[in-house]
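*Asks:* Okay, sequence plus prediction incoming.
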Amino acid sequence: MRIVPSEISSRTRSAAERSVFAALKAIPDKESVALHSVHLPAHRYKRVGEIDFVVITPELILFIEVKGGGIAFRDGKWHYGRGDGRTETRTEGPFEQASSGMHELEREFRQAVDGLRGRDAVGGYLVVTPDVDLPPMTTYEPEHYLGSTAYAGGRGLEAAIRRAANHWRGKGKNRSALPTISAQLRGDIVKAIRPEFDLVPSLHARITDLEATFERLTTEQLEKLDELEDNPRLIWTGGAGTGKTFLAAEAARRSSARGTVLFTCASHTLAAHVAGVLSADSIVVLPFDRLDEVRGRRFDHLIVDEAQDLMGFGHLEKLEELVHGGLDGGHWIFMLDRNNQVLAPAGYDPEAWKYLRDIGAMNASLRRNCRNTKQIVKQVQRYTGADLGIPMAGQGEQVVFAKVTGREDEAAQLDRHLDRLLDDGVAARDVTLVSSSGDWDNTSARLTRRFSRIDRYADTIGAGKQRNRITWASVVDFKGLENQVVCLIDLDAEDLRGRLDAVYVAWTRARAHLWIAVLPGVNHALRELGVAALAREGAAE
C-alpha cells in the first residue's frame, strides 16, 4: 500500500505507530493509499494530531487510531502507559477519540472535495493496540478494534481493514447498492487531506528557532518526495525560489530512516544553514571542500544541493567514492538550477551534466516558484532571461531601484529605507543586506549609522546564534538562502558586466521585498542586460 509520507518522521517516537506504518506499507494493495500524521512540535489544527492514519480504499475511508503500551480502564477513566514509567489519564476513550476525530476531519474534506458532496462514500474507524488486548466492552463492536493477538506484529492488519470495510459498508444499507470510491476520487481526497498531514517546518523557522510557523509543501514538491521510495537516483532541477534546498533537506530527513545520509553543497554558509535543520545522527552535512573529513566512508544516500556549482568530472569523481554503489548504482539526489548553465558557464561542464543525466533514473523539473513575489520574478526575468518558474508567492511591492550618487549617498538612502521598514513593523532579523562586492571591510553599510548593529550572516550561522539583528552577506555566501527583505548594495557597473549570475542570485534571495541601490552607470548596464535578455528570448523563439 502506498503511504504518504513514504518514510515515517524521525519525530514519531511511538513504536506502535511505527509498527502500524510498516504494516500498512507491507500490504500488497496498489489501489489504496494511507496517510500518516507527521508528529511535529506544533500543528495547524488539533484534529490532525488526533488521527494517526487515514486509509483510503475503493470501498471505504478508514480512520485508524493507534494506542501503544499498557492500557487500563478504571473508575470510568482511561489510563495509557507513556513508555517512561508514567501514565496519562483521560476521560475520553480511544473509540470515542477515533469517532470524534473521524467526524470532524470527514466533515472538513467532504466540503473540500467536489466528488464527495451528496455522495455516500463510506467512512469508518478502527482502533489498534499492537501491545495489548482489550477485553470486550459495550463501547465498541469487534469490527472497530484490532488487539495485539489478532494484530500479530502487523500481519493481521490487512484482514482487519477488510473486516472493517465489510462492517461499515453493511451498516443499515444494502452493501451492493453503495458506490465505490473511484481512483480519481481517491486522488482528490488525498490532495484534500495530505497538506494537513505533511506539514514540514520551514528552514527559516528551524534555523532561528524564533517562529512556530510551518510551510506546506506544494503538491508538486510532495509528488517529488513520493519518488524517493521507487527511484534510487533522482535529478531535480528548478530555478531560484522553487524550493530546492527546502526539498533537499526534507528528502535527507526521510532518507535517514533508511540509512546514513551525506548532504553536501559548495557553499559553507548554506551547509551550516542546513546542518541546523538536519540534526539526526545519521545525517552528515558538509560543504564540498571539507569532504576529506569523511574520506574512506561510504554513505547509503547522497544528496547534493546547488549541484550546478559542482558540475564537473573532478567533483563527480570525488562524490563517487562516498556513496555505496557509486554514482552508477548508488542512491542519490542532485538538486540543481540549470539557469546557471547560461548565466555562469565557466564552472559548468555540459558533458558532466550529460553523464549525470544519463545515469539518473528520474529527471524532473520544479516549476512553481514558492519564494519570490510576482514583481521580483518579473524583474529577474526581464534583466537575465532566466526561467524562475510560475510565481506562487502572490503579489508584493514593486522592486525599488534607488538612484544614488556615491557610497555616502547610498548609505544615507539605505538608512532611510531601513527606518521605514522597521517603523512599518518589519523585524530586523527579516532584513539582509546583500553586497555585490562582498567586501566587508569596504562595504557602504559601514557608513550607515546603524553599522554597529549589523551582523555578518555567515558569522551568525557558523556560531549557531539567534538572528535578532539586520544581517549582511556577500552574494556568494547568500546563495541558496533567503530572507523576507533584501537590500542589494555595493553594486557598480563593473559588477554587472559578464556577471548575470550575480544579478540572478542576488535578486532572487528576497521573498517579499527587494531594494536595489543603483550607482551611476548601473542603469545603463541594467538596460544592456535587459536588451541582451530580450535578444536571447527572441533567438530561442
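*Replies:* Received, thanks. Since the model is a prediction, treat every value here as computed from it, not as a measurement.

*Asks:* CA atoms for contacts and neighbours, from now on please.
*Replies:* Fine.

*Asks:* just so I have it, where are all the helices in the stretch 401-541 of the chain?
*Replies:* 407-423, 457-462, 493-496, 500-507, 522-540 (DSSP state H, counting those that start in this stretch).

*Asks:* Alongside the first one, take a look at this:
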Amino acid sequence: MTTIIPPVISDYRYDGEREVALKIKQDPKTSDWIVLHSLDVSKHTSQVIGECDFVMIIPRKGVLCLEVKGCRSLSVENGTWYYGKRPVGDKRGPFKQAADNMHSIRVYLSSRNPDLGKLIFWSAVIFPFIPFKKTSLEWNDWQVIDRDSFNSRPVSQLFSNVLDQAEKLLSKKTGLKWFEKSSDAPKPELCQEILKILRPEFEFYQSPFHRRKKLSDNLKKYTSEQYTALDAMQTNPRVIFNGPAGTGKTILAIETARRMMIQKKRVLFLCFNKNISVWIKDQFEEEDLKYITVSTLHALMLKTADIKIEKGASSDFWTETLPSAAIEKLIRAEKAECWEYDYLVMDEAQDMLRENYIDFLDLLLQNGLKNGTWNFFGDFENQRIYSASKMDLDGFISRNCRNTSVYTLGINCRNTPRIAAYAHLLGGLDPDYKSVLRPDDNIRPELKFYESVEQQTQILSDLLEKIRSREKYKNHEIVILSPVADQCCARRIGSPWKQRLAPYSPVKTDSYISYCTVHAYKGLEAPVVIVTDIEEIRKGESINLLYISITRALSRLVILLNKTAQNDLKKILGV
C-alpha cells in the first residue's frame, strides 16, 4: 500500500492536490512509493520557507518534487503567471518554484547523508484541470503533466517517466561528479532513510484552537514513535496506546478524533475528569463538534439515563446506580441506533476499566467493543488512582477484545529531563522513559521540607513571592496541587496571597493563581507546579499521586514534603 503522509487526503486544502493524491493511492503500481504532501522546506536555498506540494520517493527511480497548479484558467503576461482569478501574479512561475524546492531538498538531504546527493532528483509541474501546451527553454516538455495526460495515463507512468527522462538527460552530460547511474537506486532501505530525515520537517500536530489563533510557535512536532502510532491508527480498527505521563497520549487522541471527524464519522471522545474534558473540547472548532461529542463518562451516563445527581451521592451512585440506569435506558431504547457512535476515543482509559462502565460503552458503539472501531489511551501502570477502576489492561483485553493491538509509548515530550528524572526516582516510574524530547533548561526541581502546618504555609508564601516577583511567572502559569482538598495548604495561606489564590477553573484568567487536587488536575499541565501536603511517600497510592503531580510541570517544579518522610526519601534515592 502506498505510504502517503499525511494520510487523510480529504483534509488536503486544495482540490488539485486531493485529485493527485487520490490517483496516486488508487494506482496499484505505486504500492512501494513514499509520498509526502505539502512539505515545508525550512532549509530553502533562496527563500526563508518554501513549500513543495508533493515529494515522491520512488524506489529504483529517484526523488520527484511535484508542484500542483489546480487552477481552472491560466495566463502569462510579461513573464508573470496568473492562476485563475487571483489578481496577484507569480513572477517566479511554477517551474522555477518546483526546481528551487527540489534543489533545497537535495542539498538538505546531502548534508545529512552525502550518498543521498548521488540519487536522481528532479521536478515537474502538473495542471490537473487545464490543458497546457506552452513550450519554453525554462522547462522540458516531459516535465509538464496537464489535464489530458493526467486523465489518460496512470500516474505511476507519468511520474516515473519524468525521472526516466531526467536520467537520460543526466547520462548525456559530462563532468557531473555527483551523478552515479544505478539501476536499483534508491533501494527500499534508502527510501526509508529519506523518509526518516524529511518527515519531521512537515508532519506536526497543531490543535484547531491554535490553528484558529494562528499561533505557529505552539506547533508540536511528533516524536518518531508517535509517527508509528499515527500509522497504526490507520491500519488497525482497535488499538490501545499505553504510555506514562507526558508521552503525548492526549495529543494522539485528539488527532484520532479529528481524522475520524473529517471522514464524517460520529465520534465519542470520553475522559474521566471534567477539567480535562473542558480543555479537550476547546481544542476543536465549533464545526468539528457537530461530529465529535466530548464528555466525561459520568456526564454522558447522566444524560443517557436522564436522571439527576442524588443529594449527598455516595460512591455507589457513580459506580453502581448510575451505570445501571444508563445501561437499562439503552437496552429499552426504541431507536437504539440514535445512541450509537461510529468511533470511540477514550483518554485516561485506565480510570474507566470497570465491568459496568465497559458494558455501557459496548452498547453505545456501533458493532460493540469486540467488532467496533476505537482507540484507548492510558497509563495503565502508573495512573490508576480511582477506586472505580477495578480491571487491569490484561483483564479488559481478555474479557472484551482478544485480538486488540497494544502500542507502547515511551518518549517524554512534555517535561524537561530533570523533571522526568524526578518522575522516575520519586514517582516510581518503572521502566523509565525511553528518552526525553525537550532539552535541559537548567532549572532544577526543588524539595522543601516542613515540620508544621504553619511552616508549610510560610514556605508556600515565600515561594509564590519568589516565583511571581523575581522569576516573573504570571498568575495563570502557576498551579498549586495537593492530594487533599479541604485541608490543603493553599486554603490555609494568609494575606496577601489568600486574596490572589482561587480554585482551578478551565477558564484561564491572569487574575488568580490556581490550586487544585491532584485527582482533578490529571491530564493537564502548567509551566510552574508547586506540590504541597506530601506527608509520606511509602504507600503505593501516595507514590502514584506524587508521580502525577511531578509530570504536570513543564518547567518549574517544587515539592513540599513533611520532614518525617526524609528517611523514606533517602531509601528511594539510595543514600
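*Replies:* That came through, no problem. Bear in mind that the values here come from a model prediction, so they are computed numbers and not experimental data.

*Asks:* care to give me the TM-score?
*Replies:* The TM-score (TM-score structural alignment, normalised by the length of the first structure) is 0.85; 518 aligned residues with a C-alpha RMSD of 3.3 Å.

*Asks:* Let me know which of the helices of the stretch 401-541 of the first structure is tucked in deepest.
*Replies:* helix 500-507 (a mean of 22; mean count of other C-alpha atoms under 10 Å).

*Asks:* Tell me how far it lies from the chain's centre.
*Replies:* Chain-centre distance of helix 500-507 of the first structure: 24 Å, with C-alpha atoms, centre = their mean, to the nearest Å.

*Asks:* Find me the equivalent region of it in the second structure.
*Replies:* Residues 543-550 of the second structure are matched to helix 500-507 of the first structure when aligned by TM-score structural alignment.

*Asks:* Mean deviation, that stretch versus the first structure?
*Replies:* In the superposition with the first structure, the average deviation recorded for stretch 543-550 of the second structure is 1.8 Å (mean C-alpha distance after the TM-score superposition for the first structure).

*Asks:* hmm, who's touching that stretch?
*Replies:* 245, 382-385, 419, 422-423, 426-429, 481, 483, 518-519, 522, 529, 531, 534, 537, 557 (C-alpha atoms under 8 Å, 6 or more residues apart in numbering).

*Asks:* likewise stretch 140-153 of the second structure?
*Replies:* In contact with stretch 140-153 of the second structure (C-alpha under 8 Å, 6+ apart) are residues 123-132, 135, 158, 161-162, 165.

*Asks:* give me that answer again for 7 Å
*Replies:* 123-132, 135, 162 (C-alpha atoms under 7 Å, 6 or more residues apart in numbering).

*Asks:* For L561 of the second structure, state which of those residues is nearest.
*Replies:* S123 (62.5 Å; C-alpha to C-alpha).

*Asks:* Can you tell me the element the closest one falls in?
*Replies:* strand 121-126 (DSSP states H and E).

*Asks:* Show the subsequent helix or strand relative to that strand.
*Replies:* strand 144-145.

*Asks:* Quick check: closest non-adjacent residue to the residue nearest to the spatial centre of the second structure.
*Replies:* The centroid of the second structure falls nearest to I251 when counting by C-alpha atoms, centre = their mean (3.5 Å). Excluding the flanking residues, the one nearest I251 of the second structure by C-alpha to C-alpha, 6 or more residues apart in numbering is Y205, at 7.5 Å.

*Asks:* Is it correct that the one you found is in contact with N218?
*Replies:* No: when contacts are counted by C-alpha atoms under 7 Å, Y205 of the second structure is not listed as touching N218 (9.3 Å).

*Asks:* quick one on the thing from earlier: just the buried subset of the contacts of stretch 140-153 of the second structure, please.
*Replies:* Those of those that meet the buried threshold are 123-131, 162, by 16 or more other C-alpha atoms under 10 Å.

*Asks:* and of those residues, the nearest to V48 of the second structure?
*Replies:* Of these, the one sitting nearest to V48 of the second structure (C-alpha to C-alpha) turns out to be S123, at 20.0 Å.

*Asks:* Endpoints of stretch 432-446 of the second structure, how far apart?
*Replies:* Counting by C-alpha to C-alpha, to the nearest Å, you get 20 Å between the two ends of stretch 432-446 of the second structure.

*Asks:* What's the local residue count around whatever residue of the second structure lines up with H167 of the first structure?
*Replies:* Under the alignment (TM-score structural alignment), H167 of the first structure maps onto Q165 of the second structure. For Q165 of the second structure, the neighbour count with other C-alpha atoms under 10 Å is 15.

*Asks:* which position in the second structure aligns with F246 of the first structure?
*Replies:* F246 of the first structure maps onto I251 in the second structure, by TM-score structural alignment.

*Asks:* helix or strand for its match, which one?
*Replies:* helix 249-262.

*Asks:* Give me the helices and strands touching that helix, please.
*Replies:* strand 267-271 (3 or more C-alpha pairs under 7 Å, 6 or more residues apart in numbering; DSSP states H and E).

*Asks:* re the thing from before, so between Y205 and N218 of the second structure, which is more surrounded?
*Replies:* Y205 (16 against 12).

*Asks:* ok now do the more buried one, which residues does it touch?
*Replies:* Y205 of the second structure neighbours (C-alpha under 7 Å, 6+ apart): 219-222.

*Asks:* Check the gap between it and F129 of the second structure for me.
*Replies:* 31 Å.

*Asks:* Could you do A98 of the second structure as well?
*Replies:* 19 Å.

*Asks:* now do S123 of the second structure
*Replies:* 19 Å.

*Asks:* Also R399 of the second structure?
*Replies:* Distance from R399 of the second structure to F129 of the second structure, by C-alpha to C-alpha: 53 Å.

*Asks:* same check, this time on K448 of the second structure
*Replies:* 68 Å.

*Asks:* what do you get for T532 of the second structure?
*Replies:* In terms of C-alpha to C-alpha, T532 of the second structure sits 64 Å off from F129 of the second structure.

*Asks:* again, but for E17 of the second structure
*Replies:* 11 Å.

*Asks:* Quick check: closest non-adjacent residue to T208 of the first structure.
*Replies:* Q466 (5.4 Å).
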